[in-house]
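Colleague: from the sequence below, what's the structure:
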Amino acid sequence: MKYQHKGNFEKAIEELKKDCNNAVAQVYDSFNNQEGKLSQVIFTLKNNYAKKESISDGSSNILNNFVANYNATILNKLYENGATLVATTNLDEFGLGGTGTFSNHGIIYNPLNKDYYVGGSSSGAAATFSSNIGFAIGSDTGDSVRLPASNIGKVGFKPSYGAVSRFGLFSYASSMDTVAWFNHSVNDCIIIAQTLFGIDKYDLTSCNVDINDIQMKKPKTVAYLDCSHLLEDYIDQKYQALLKKLSEQNIEVIKITPNEELLNLIKIVYEIISFSEASSNLSNLTGIPFGAREEGKNWEDILLNTRSKNLGEMVKWRLILGSFYLENENQQKYFVKAQKVRRLISNWFNEIYDKYDFLIFPSSPRVAPKVDNSNKTKDYKYMDYILTSSNLVGNPSIGLKLGEYENMPFNISLETKIYNDKNLLSFALYMESILGENND
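Modeller: From the prediction side, this is the model:
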């Protein structure tokens, strides 16, 4: 396997320096001459990873001068394999947000049409992912790579939880945070996975997941969510056409009737758990150990002044709620109950993954939302956050372009059981060939 879409370093620099979409944190002009399987491949890095050469601010004022004294594990692996970092990209502050509207650097719009959002929190990575970039590293705690990937019509991959080291990724929700990335093809996605997968002594959640010798594999059984009533018509038409095409390939296509009562709980379960974990993980941002400090009469004043001035409204809101869920009298009522429902959600999906080669469903019920939200025609219920289920379960998930509507793209998602990344990517190669380059 050879990398197909390497990008162009000089053109990427020129393009990124002209960015007027609040997407670029810093541009780099040093080419990596290290030989390896990613030689001459150009990439961008979401600015919530530690790196020694420049500021890693997580798009937050509280870290506006923070430079780490080490590199994230994935960054070292990419450098060692010859990849060249051309830019860091902005994000919803600390990854807490899903629209691209909560960076301290300004709103990030969809590069295909500024009337639409690009989605987040890996909004800067998505907004700058042109043909001059070989791949873009983001992070995915809820759907923060796969949803913007759908909104720009690119491959978006979230590996199994633990398959890739999170050492050096700023923590948001530790039980769901996942290194994830954008690619132009499944082939290139596989090569990045083979570069980044593996145990890391600095991340005790990391584990060995087989990712070698991947070949295109035709599935025998494909399960699909019966969710047409929650989709825009133009999405459903492409969805049904794909299901018909799979049947014509002599693949058994099995309808899964959703447990709507359970799936409609995905959002609230995600919010309770992720906000709670964020309130713990970001508790060190006080202005005392590090970060921008606002002075006060004592440490309590310093903490209050620092957080009040330097954290954005979205982060404050989530941290306040997270602290509320973790208060002694609330833990059983909210946090523990959410964990129990998380287990029910996990069991429901795993029963499907155990029976069939993979599960498919549209990555979103519509194309990217318009800034004025005028292209929302119904209550999409669980389909608005269906991608978040794989963060709760921990299983791998990949999005491929399914089609377009009014020149705006949308994806189909493929999912398998946790640690079945090799099979998922093998099936994704086949699905990519079925969908075709133009997704007709």
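Colleague: rest of the way, CA atoms for contacts and neighbours
Modeller: Fine.
Colleague: and the strands in the protein, which stretches?
Modeller: 24-27, 42-46, 84-89, 135-139, 155-158, 179-183, 221-225, 252-256, 358-362, 397-405, 408-415 (DSSP state E).
Colleague: looking at those, which is nearest to Asn373?
Modeller: For Asn373, the closest of those is strand 408-415, at 14.7 Å, according to C-alpha to C-alpha.
Colleague: which residues sit against the closest one?
Modeller: Applying C-alpha atoms under 8 Å, 6 or more residues apart in numbering, the contact partners of strand 408-415 are 112, 149-154, 235, 239, 353, 358-364, 366-368, 390, 395-404, 424, 428.
Colleague: mind checking which of the residues you listed are buried?
Modeller: 112, 149-154, 235, 239, 353, 358-364, 366-368, 390, 395-404, 424, 428 (16 or more other C-alpha atoms under 10 Å).
Colleague: hmm, what's the outermost residue in this structure?
Modeller: Distance from the C-alpha centroid of the chain, by C-alpha atoms, centre = their mean, peaks at Lys297 (41.1 Å).
Colleague: let me see the contact set for that residue.
Modeller: Applying C-alpha under 8 Å, 6+ apart, no residues qualify as near Lys297.
Colleague: again with the one 10 residues further on
Modeller: Taking C-alpha under 8 Å, 6+ apart as the criterion, Arg307 is in contact with 62, 285-287.
Colleague: which of those has the most neighbours?
Modeller: Most neighbours among these, by other C-alpha atoms under 10 Å: Ile62, with 24 neighbours.
Colleague: my guess is that residue contacts Ala292. True?
Modeller: Yes: here Ile62 reaches Ala292: they are 5.0 Å apart, a contact under C-alpha atoms under 8 Å.
Colleague: need the residues touching each of the two.
Modeller: 306, 310.
Colleague: and the helices in the stretch 251-400 of the chain, which stretches?
Modeller: 260-263, 266-281, 299-310, 313-326, 337-355, 389-393 (DSSP state H, counting those that start in this stretch).
Colleague: who wins for proximity to Glu252 among the ones you listed?
Modeller: helix 337-355 (12.1 Å).
Colleague: return the distance of the closest one from the chain's centre.
Modeller: 21 Å (C-alpha atoms, centre = their mean, to the nearest Å).
Colleague: and for stretch 268-276?
Modeller: Between the centre of stretch 268-276 and the centre of its host chain there is 17 Å, according to C-alpha atoms, centre = their mean.
Colleague: then stretch 37-53?
Modeller: On C-alpha atoms, centre = their mean, the centre of stretch 37-53 falls 16 Å from that of its chain.
Colleague: here's the other one to compare against:
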Amino acid sequence: MSELTSQSLVKLCKSIKEKKVSSTEVTKAFIERSEKSKTLNAYITTDFENALTKAKQFDEKPNLDLKLPGIPIAVKDLFCTKNVKTTAGSKILQSFTPTYESTVTDNLWNAGGILLGKLNCDEFAMGSSNETSYYGNVQNPIDENLVPGGSSGGSASAVAAQLTPITIGTDTGGSIRQPASFTGTVGLKPTYGSCSRYGIVAFASSLDQAGPMSQNVEDCALLHEVISTFDKKDSTSINFKRNNYLQELTKNIKGKKIGIPKEYRVEGMPKEIEDLWQKGIDHIKDCGAEVVDISLPHTSYALPTYYIVAPAEASSNLARYDGVKYGFRAEGKNLIDMYEKTRSEGFGAEVQRRIMIGTYVLSSGYYDAYYLKAQKVRKLIKNDFDEAYKQVDAILTPSTPSSAFKIGEKKDDPVSMYLNDIFTVPVNLAGLPGISIPAGHDAKGYPLGLQIIGKAFDEQNILNIAYAMEEKIGFKNNITDWWIK
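Modeller: Predicted structure coming up:
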């Protein structure tokens, strides 16, 4: 059974299509491994019984033309799943069961996927370590003392630990790429508007984007092919010609121009991150691509801009959780008292902090000084990328300023925690695609990632670059199954 869980998505699909293995066997293997891995706390809700039933139904009438034929998949608990609890990692939604399906998960099931369960995440996707979840922190399968990153920490942990062959996360400021880097997995943040946001619990509407997380670039390409579709139900969904991302995957990147931004060499960056970046540059050259030094002058303003724009949108989006329509409700002496108690008891500290920041920057007298100014700087950041892409095809940077840190290490220092997103946030502000691939290890043997940033809707290009680099890097994850009980 363990042989099945260690196989790539592409290989599992091939084996099922060639009838070498059944969907039931594959599903059983992942369920058994997941049940032995409760220590990781990767799941919030499991749907194993239903998954087995659906796998058996698939085997009775197999449709082998599907892209994910009978493949079991666990997904981040930010995606609404019909008749399956969706909590967003929060107490305020602990009893919420949607009556509808998110478009992205609907695409998975229509392609033949089978839901295994919902994966843990930072509360309302607010966090960089998966420590803000009401359901407790997730452990990194690399080491029990490490965070898996956030907010898609449960998703990254589950993929790295082979509890699911692939998964989907959401990325608002790096929440797919940062945990991918911390766990030695692949994470793609698509272009804003590439994947539908319908049915995803909102954090910051102009930044949120769903994306694939996987063991390798091939699997990532296939999963992105499935989830990236135009959706009339989402006003921000963009109708453009999608590629056959897996079929068009190539390692031939000869002649591509790859930009190296000087502003990403930040003060105090560890030498091992600098060395990793240099190795990545060498790999790019070995693949026949050309390296070009570029400048993204407004990079240093990205983090403060993000932490004005994102909380502002969050405070607006989270106003709907008032104890009236759905979710947790506290007892109060009157309506106002009930509102106040519901929100103070239902939201965790980090969510409350961001709501307060957001409400402040949107308040009368501060809107122009903070929010409006942040939106103008956001435009400058996007302009930097537009200028850079006049001379390069993609940009190579580190994914994170360090490897995974210890559980609890930064919990009481929110500013230090926010700095983890320093290399990922500009991509979201500009609405561009970015992919993190595992590229090496630090002195302790913890994974480190490199990020490739592309032009809008040019996911095929960055997948190709990642595919070529993946072969050169030859990364192997140092996982020992210490969590198996």
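Colleague: still on that earlier bit, now render the helices of the stretch 251-400 of structure 1 as TSV, adding distance to Asp177 of structure 1.
Modeller: Shown next, in TSV, are those (distance: least, C-alpha to C-alpha, whole Å):
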stretch	distance to Asp177 of structure 1
helix 260-263	21
helix 266-281	9
helix 299-310	23
helix 313-326	16
helix 337-355	15
helix 389-393	8
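Colleague: Val209 of structure 1: which of the ones you listed is closest?
Modeller: helix 389-393 (16.3 Å).
Colleague: mean deviation, the closest one versus structure 2?
Modeller: Mean deviation of helix 389-393 of structure 1 from its aligned counterpart in structure 2 after superposition (mean C-alpha distance after the TM-score superposition for structure 1): 0.7 Å.
Colleague: which secondary structure elements does that helix contact?
Modeller: Judged by 3 or more C-alpha pairs under 8 Å, 6 or more residues apart in numbering; DSSP states H and E, helix 389-393 of structure 1 is in contact with helix 337-355.
Colleague: corresponding residues in structure 2 for the helix it packs on?
Modeller: Using TM-score structural alignment, helix 337-355 of structure 1 corresponds to residues 373-391 of structure 2.
Colleague: could you do stretch 391-401 of structure 1 as well?
Modeller: On structure 2, the counterpart of stretch 391-401 of structure 1 by TM-score structural alignment is residues 428-438.
Colleague: if we can go back for a sec, in the match of helix 337-355 of structure 1, what's buried?
Modeller: Buried, per 16+ other C-alpha under 10 Å, within stretch 373-391 of structure 2: 374-375, 377-378, 380-385, 388-389.
Colleague: go on, stretch 228-237 of structure 2?
Modeller: By neighbour count on 16+ other C-alpha under 10 Å, the buried set for stretch 228-237 of structure 2 is 228-231, 236-237.
Colleague: structure 1: matching residues for that stretch?
Modeller: Aligned by TM-score structural alignment, stretch 228-237 of structure 2 falls on residues 197-206 of structure 1.
Colleague: skipping adjacent residues, who's closest to Glu459 of structure 2 in space?
Modeller: Nearest non-adjacent residue to Glu459 of structure 2, counting by C-alpha to C-alpha, 6 or more residues apart in numbering: Pro433, 6.4 Å away.
Colleague: my read: the one you found touches Gly187, true?
Modeller: No: with contacts counted by C-alpha under 8 Å, Pro433 of structure 2 stays clear of Gly187, the gap being 10.8 Å.
Colleague: not counting its neighbours along the chain, what's nearest the aligned residue in structure 1 for Ala404 of structure 2?
Modeller: Matched by TM-score structural alignment, Ala404 of structure 2 corresponds to Ala368 in structure 1. In space, Ala368 of structure 1 comes closest to Asn151 once its chain neighbours are excluded; the distance is 5.0 Å by C-alpha to C-alpha, 6+ apart.
Colleague: could you report the separation of that neighbour from Leu429 of structure 1?
Modeller: 21 Å (C-alpha to C-alpha, to the nearest Å).
Colleague: now do Lys46 of structure 1
Modeller: 26 Å.
Colleague: these two: who's more crowded?
Modeller: Lys46 (30 against 20).
Colleague: now the counterpart of the more buried one in structure 2: how far from Ile44 of structure 2?
Modeller: Here Lys46 of structure 1 is matched to Lys76 in structure 2, going by TM-score structural alignment. In this view, Lys76 of structure 2 and Ile44 of structure 2 are 9 Å apart by C-alpha to C-alpha.
Colleague: one step back: ok, residues contacting the match of helix 337-355 of structure 1?
Modeller: For stretch 373-391 of structure 2, using C-alpha under 8 Å, 6+ apart, the contacting residues are 257, 259, 294-299, 301-302, 305-306, 308-309, 426, 429-430, 455.
Colleague: out of those, which are buried?
Modeller: Members of the contacts of stretch 373-391 of structure 2 classed as buried by 16+ other C-alpha under 10 Å are 257, 259, 294-296, 298-299, 301-302, 305-306, 308-309, 426, 429-430, 455.
Colleague: overlap in contacts, Lys76 and Ile44 of structure 2.
Modeller: Counting by C-alpha under 8 Å, 6+ apart, the contacts common to Lys76 of structure 2 and Ile44 are 118-120.
Colleague: got TSV for the residues you listed, with neighbour count and distance to Phe58 of structure 2 too?
Modeller: What follows is the shared contacts of Lys76 and Ile44 of structure 2, written out as TSV (neighbours: other C-alpha atoms under 10 Å; distance: C-alpha to C-alpha, whole Å):
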residue	neighbour count	distance to Phe58 of structure 2
Lys118	28	21
Leu119	31	24
Asn120	36	27
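Colleague: nearest to Tyr418 of structure 2, of these?
Modeller: Closest to Tyr418 of structure 2, out of all of those and judged by C-alpha to C-alpha, is Asn120, at 19.8 Å.
Colleague: alignment lookup: Gly106 of structure 1 to structure 2.
Modeller: Counting by TM-score structural alignment, the partner of Gly106 of structure 1 is Gly136.
Colleague: residues touching that match, list them.
Modeller: Asn41.
Colleague: ok, it to Cys195 of structure 2 distance?
Modeller: From Gly136 of structure 2 to Cys195 of structure 2 the distance is 29 Å (C-alpha to C-alpha).
Colleague: could you do Ser128 of structure 2 as well?
Modeller: Ser128 of structure 2 is 22 Å from Cys195 of structure 2, by C-alpha to C-alpha.
Colleague: who has more neighbours, those two?
Modeller: Taking other C-alpha under 10 Å, Ser128 of structure 2 and Cys195 do not tie; Ser128 has more neighbours (29 against 26).
Colleague: surely that one is in contact with Tyr418?
Modeller: Yes: between Ser128 of structure 2 and Tyr418 there is a contact under C-alpha under 8 Å: 7.2 Å.
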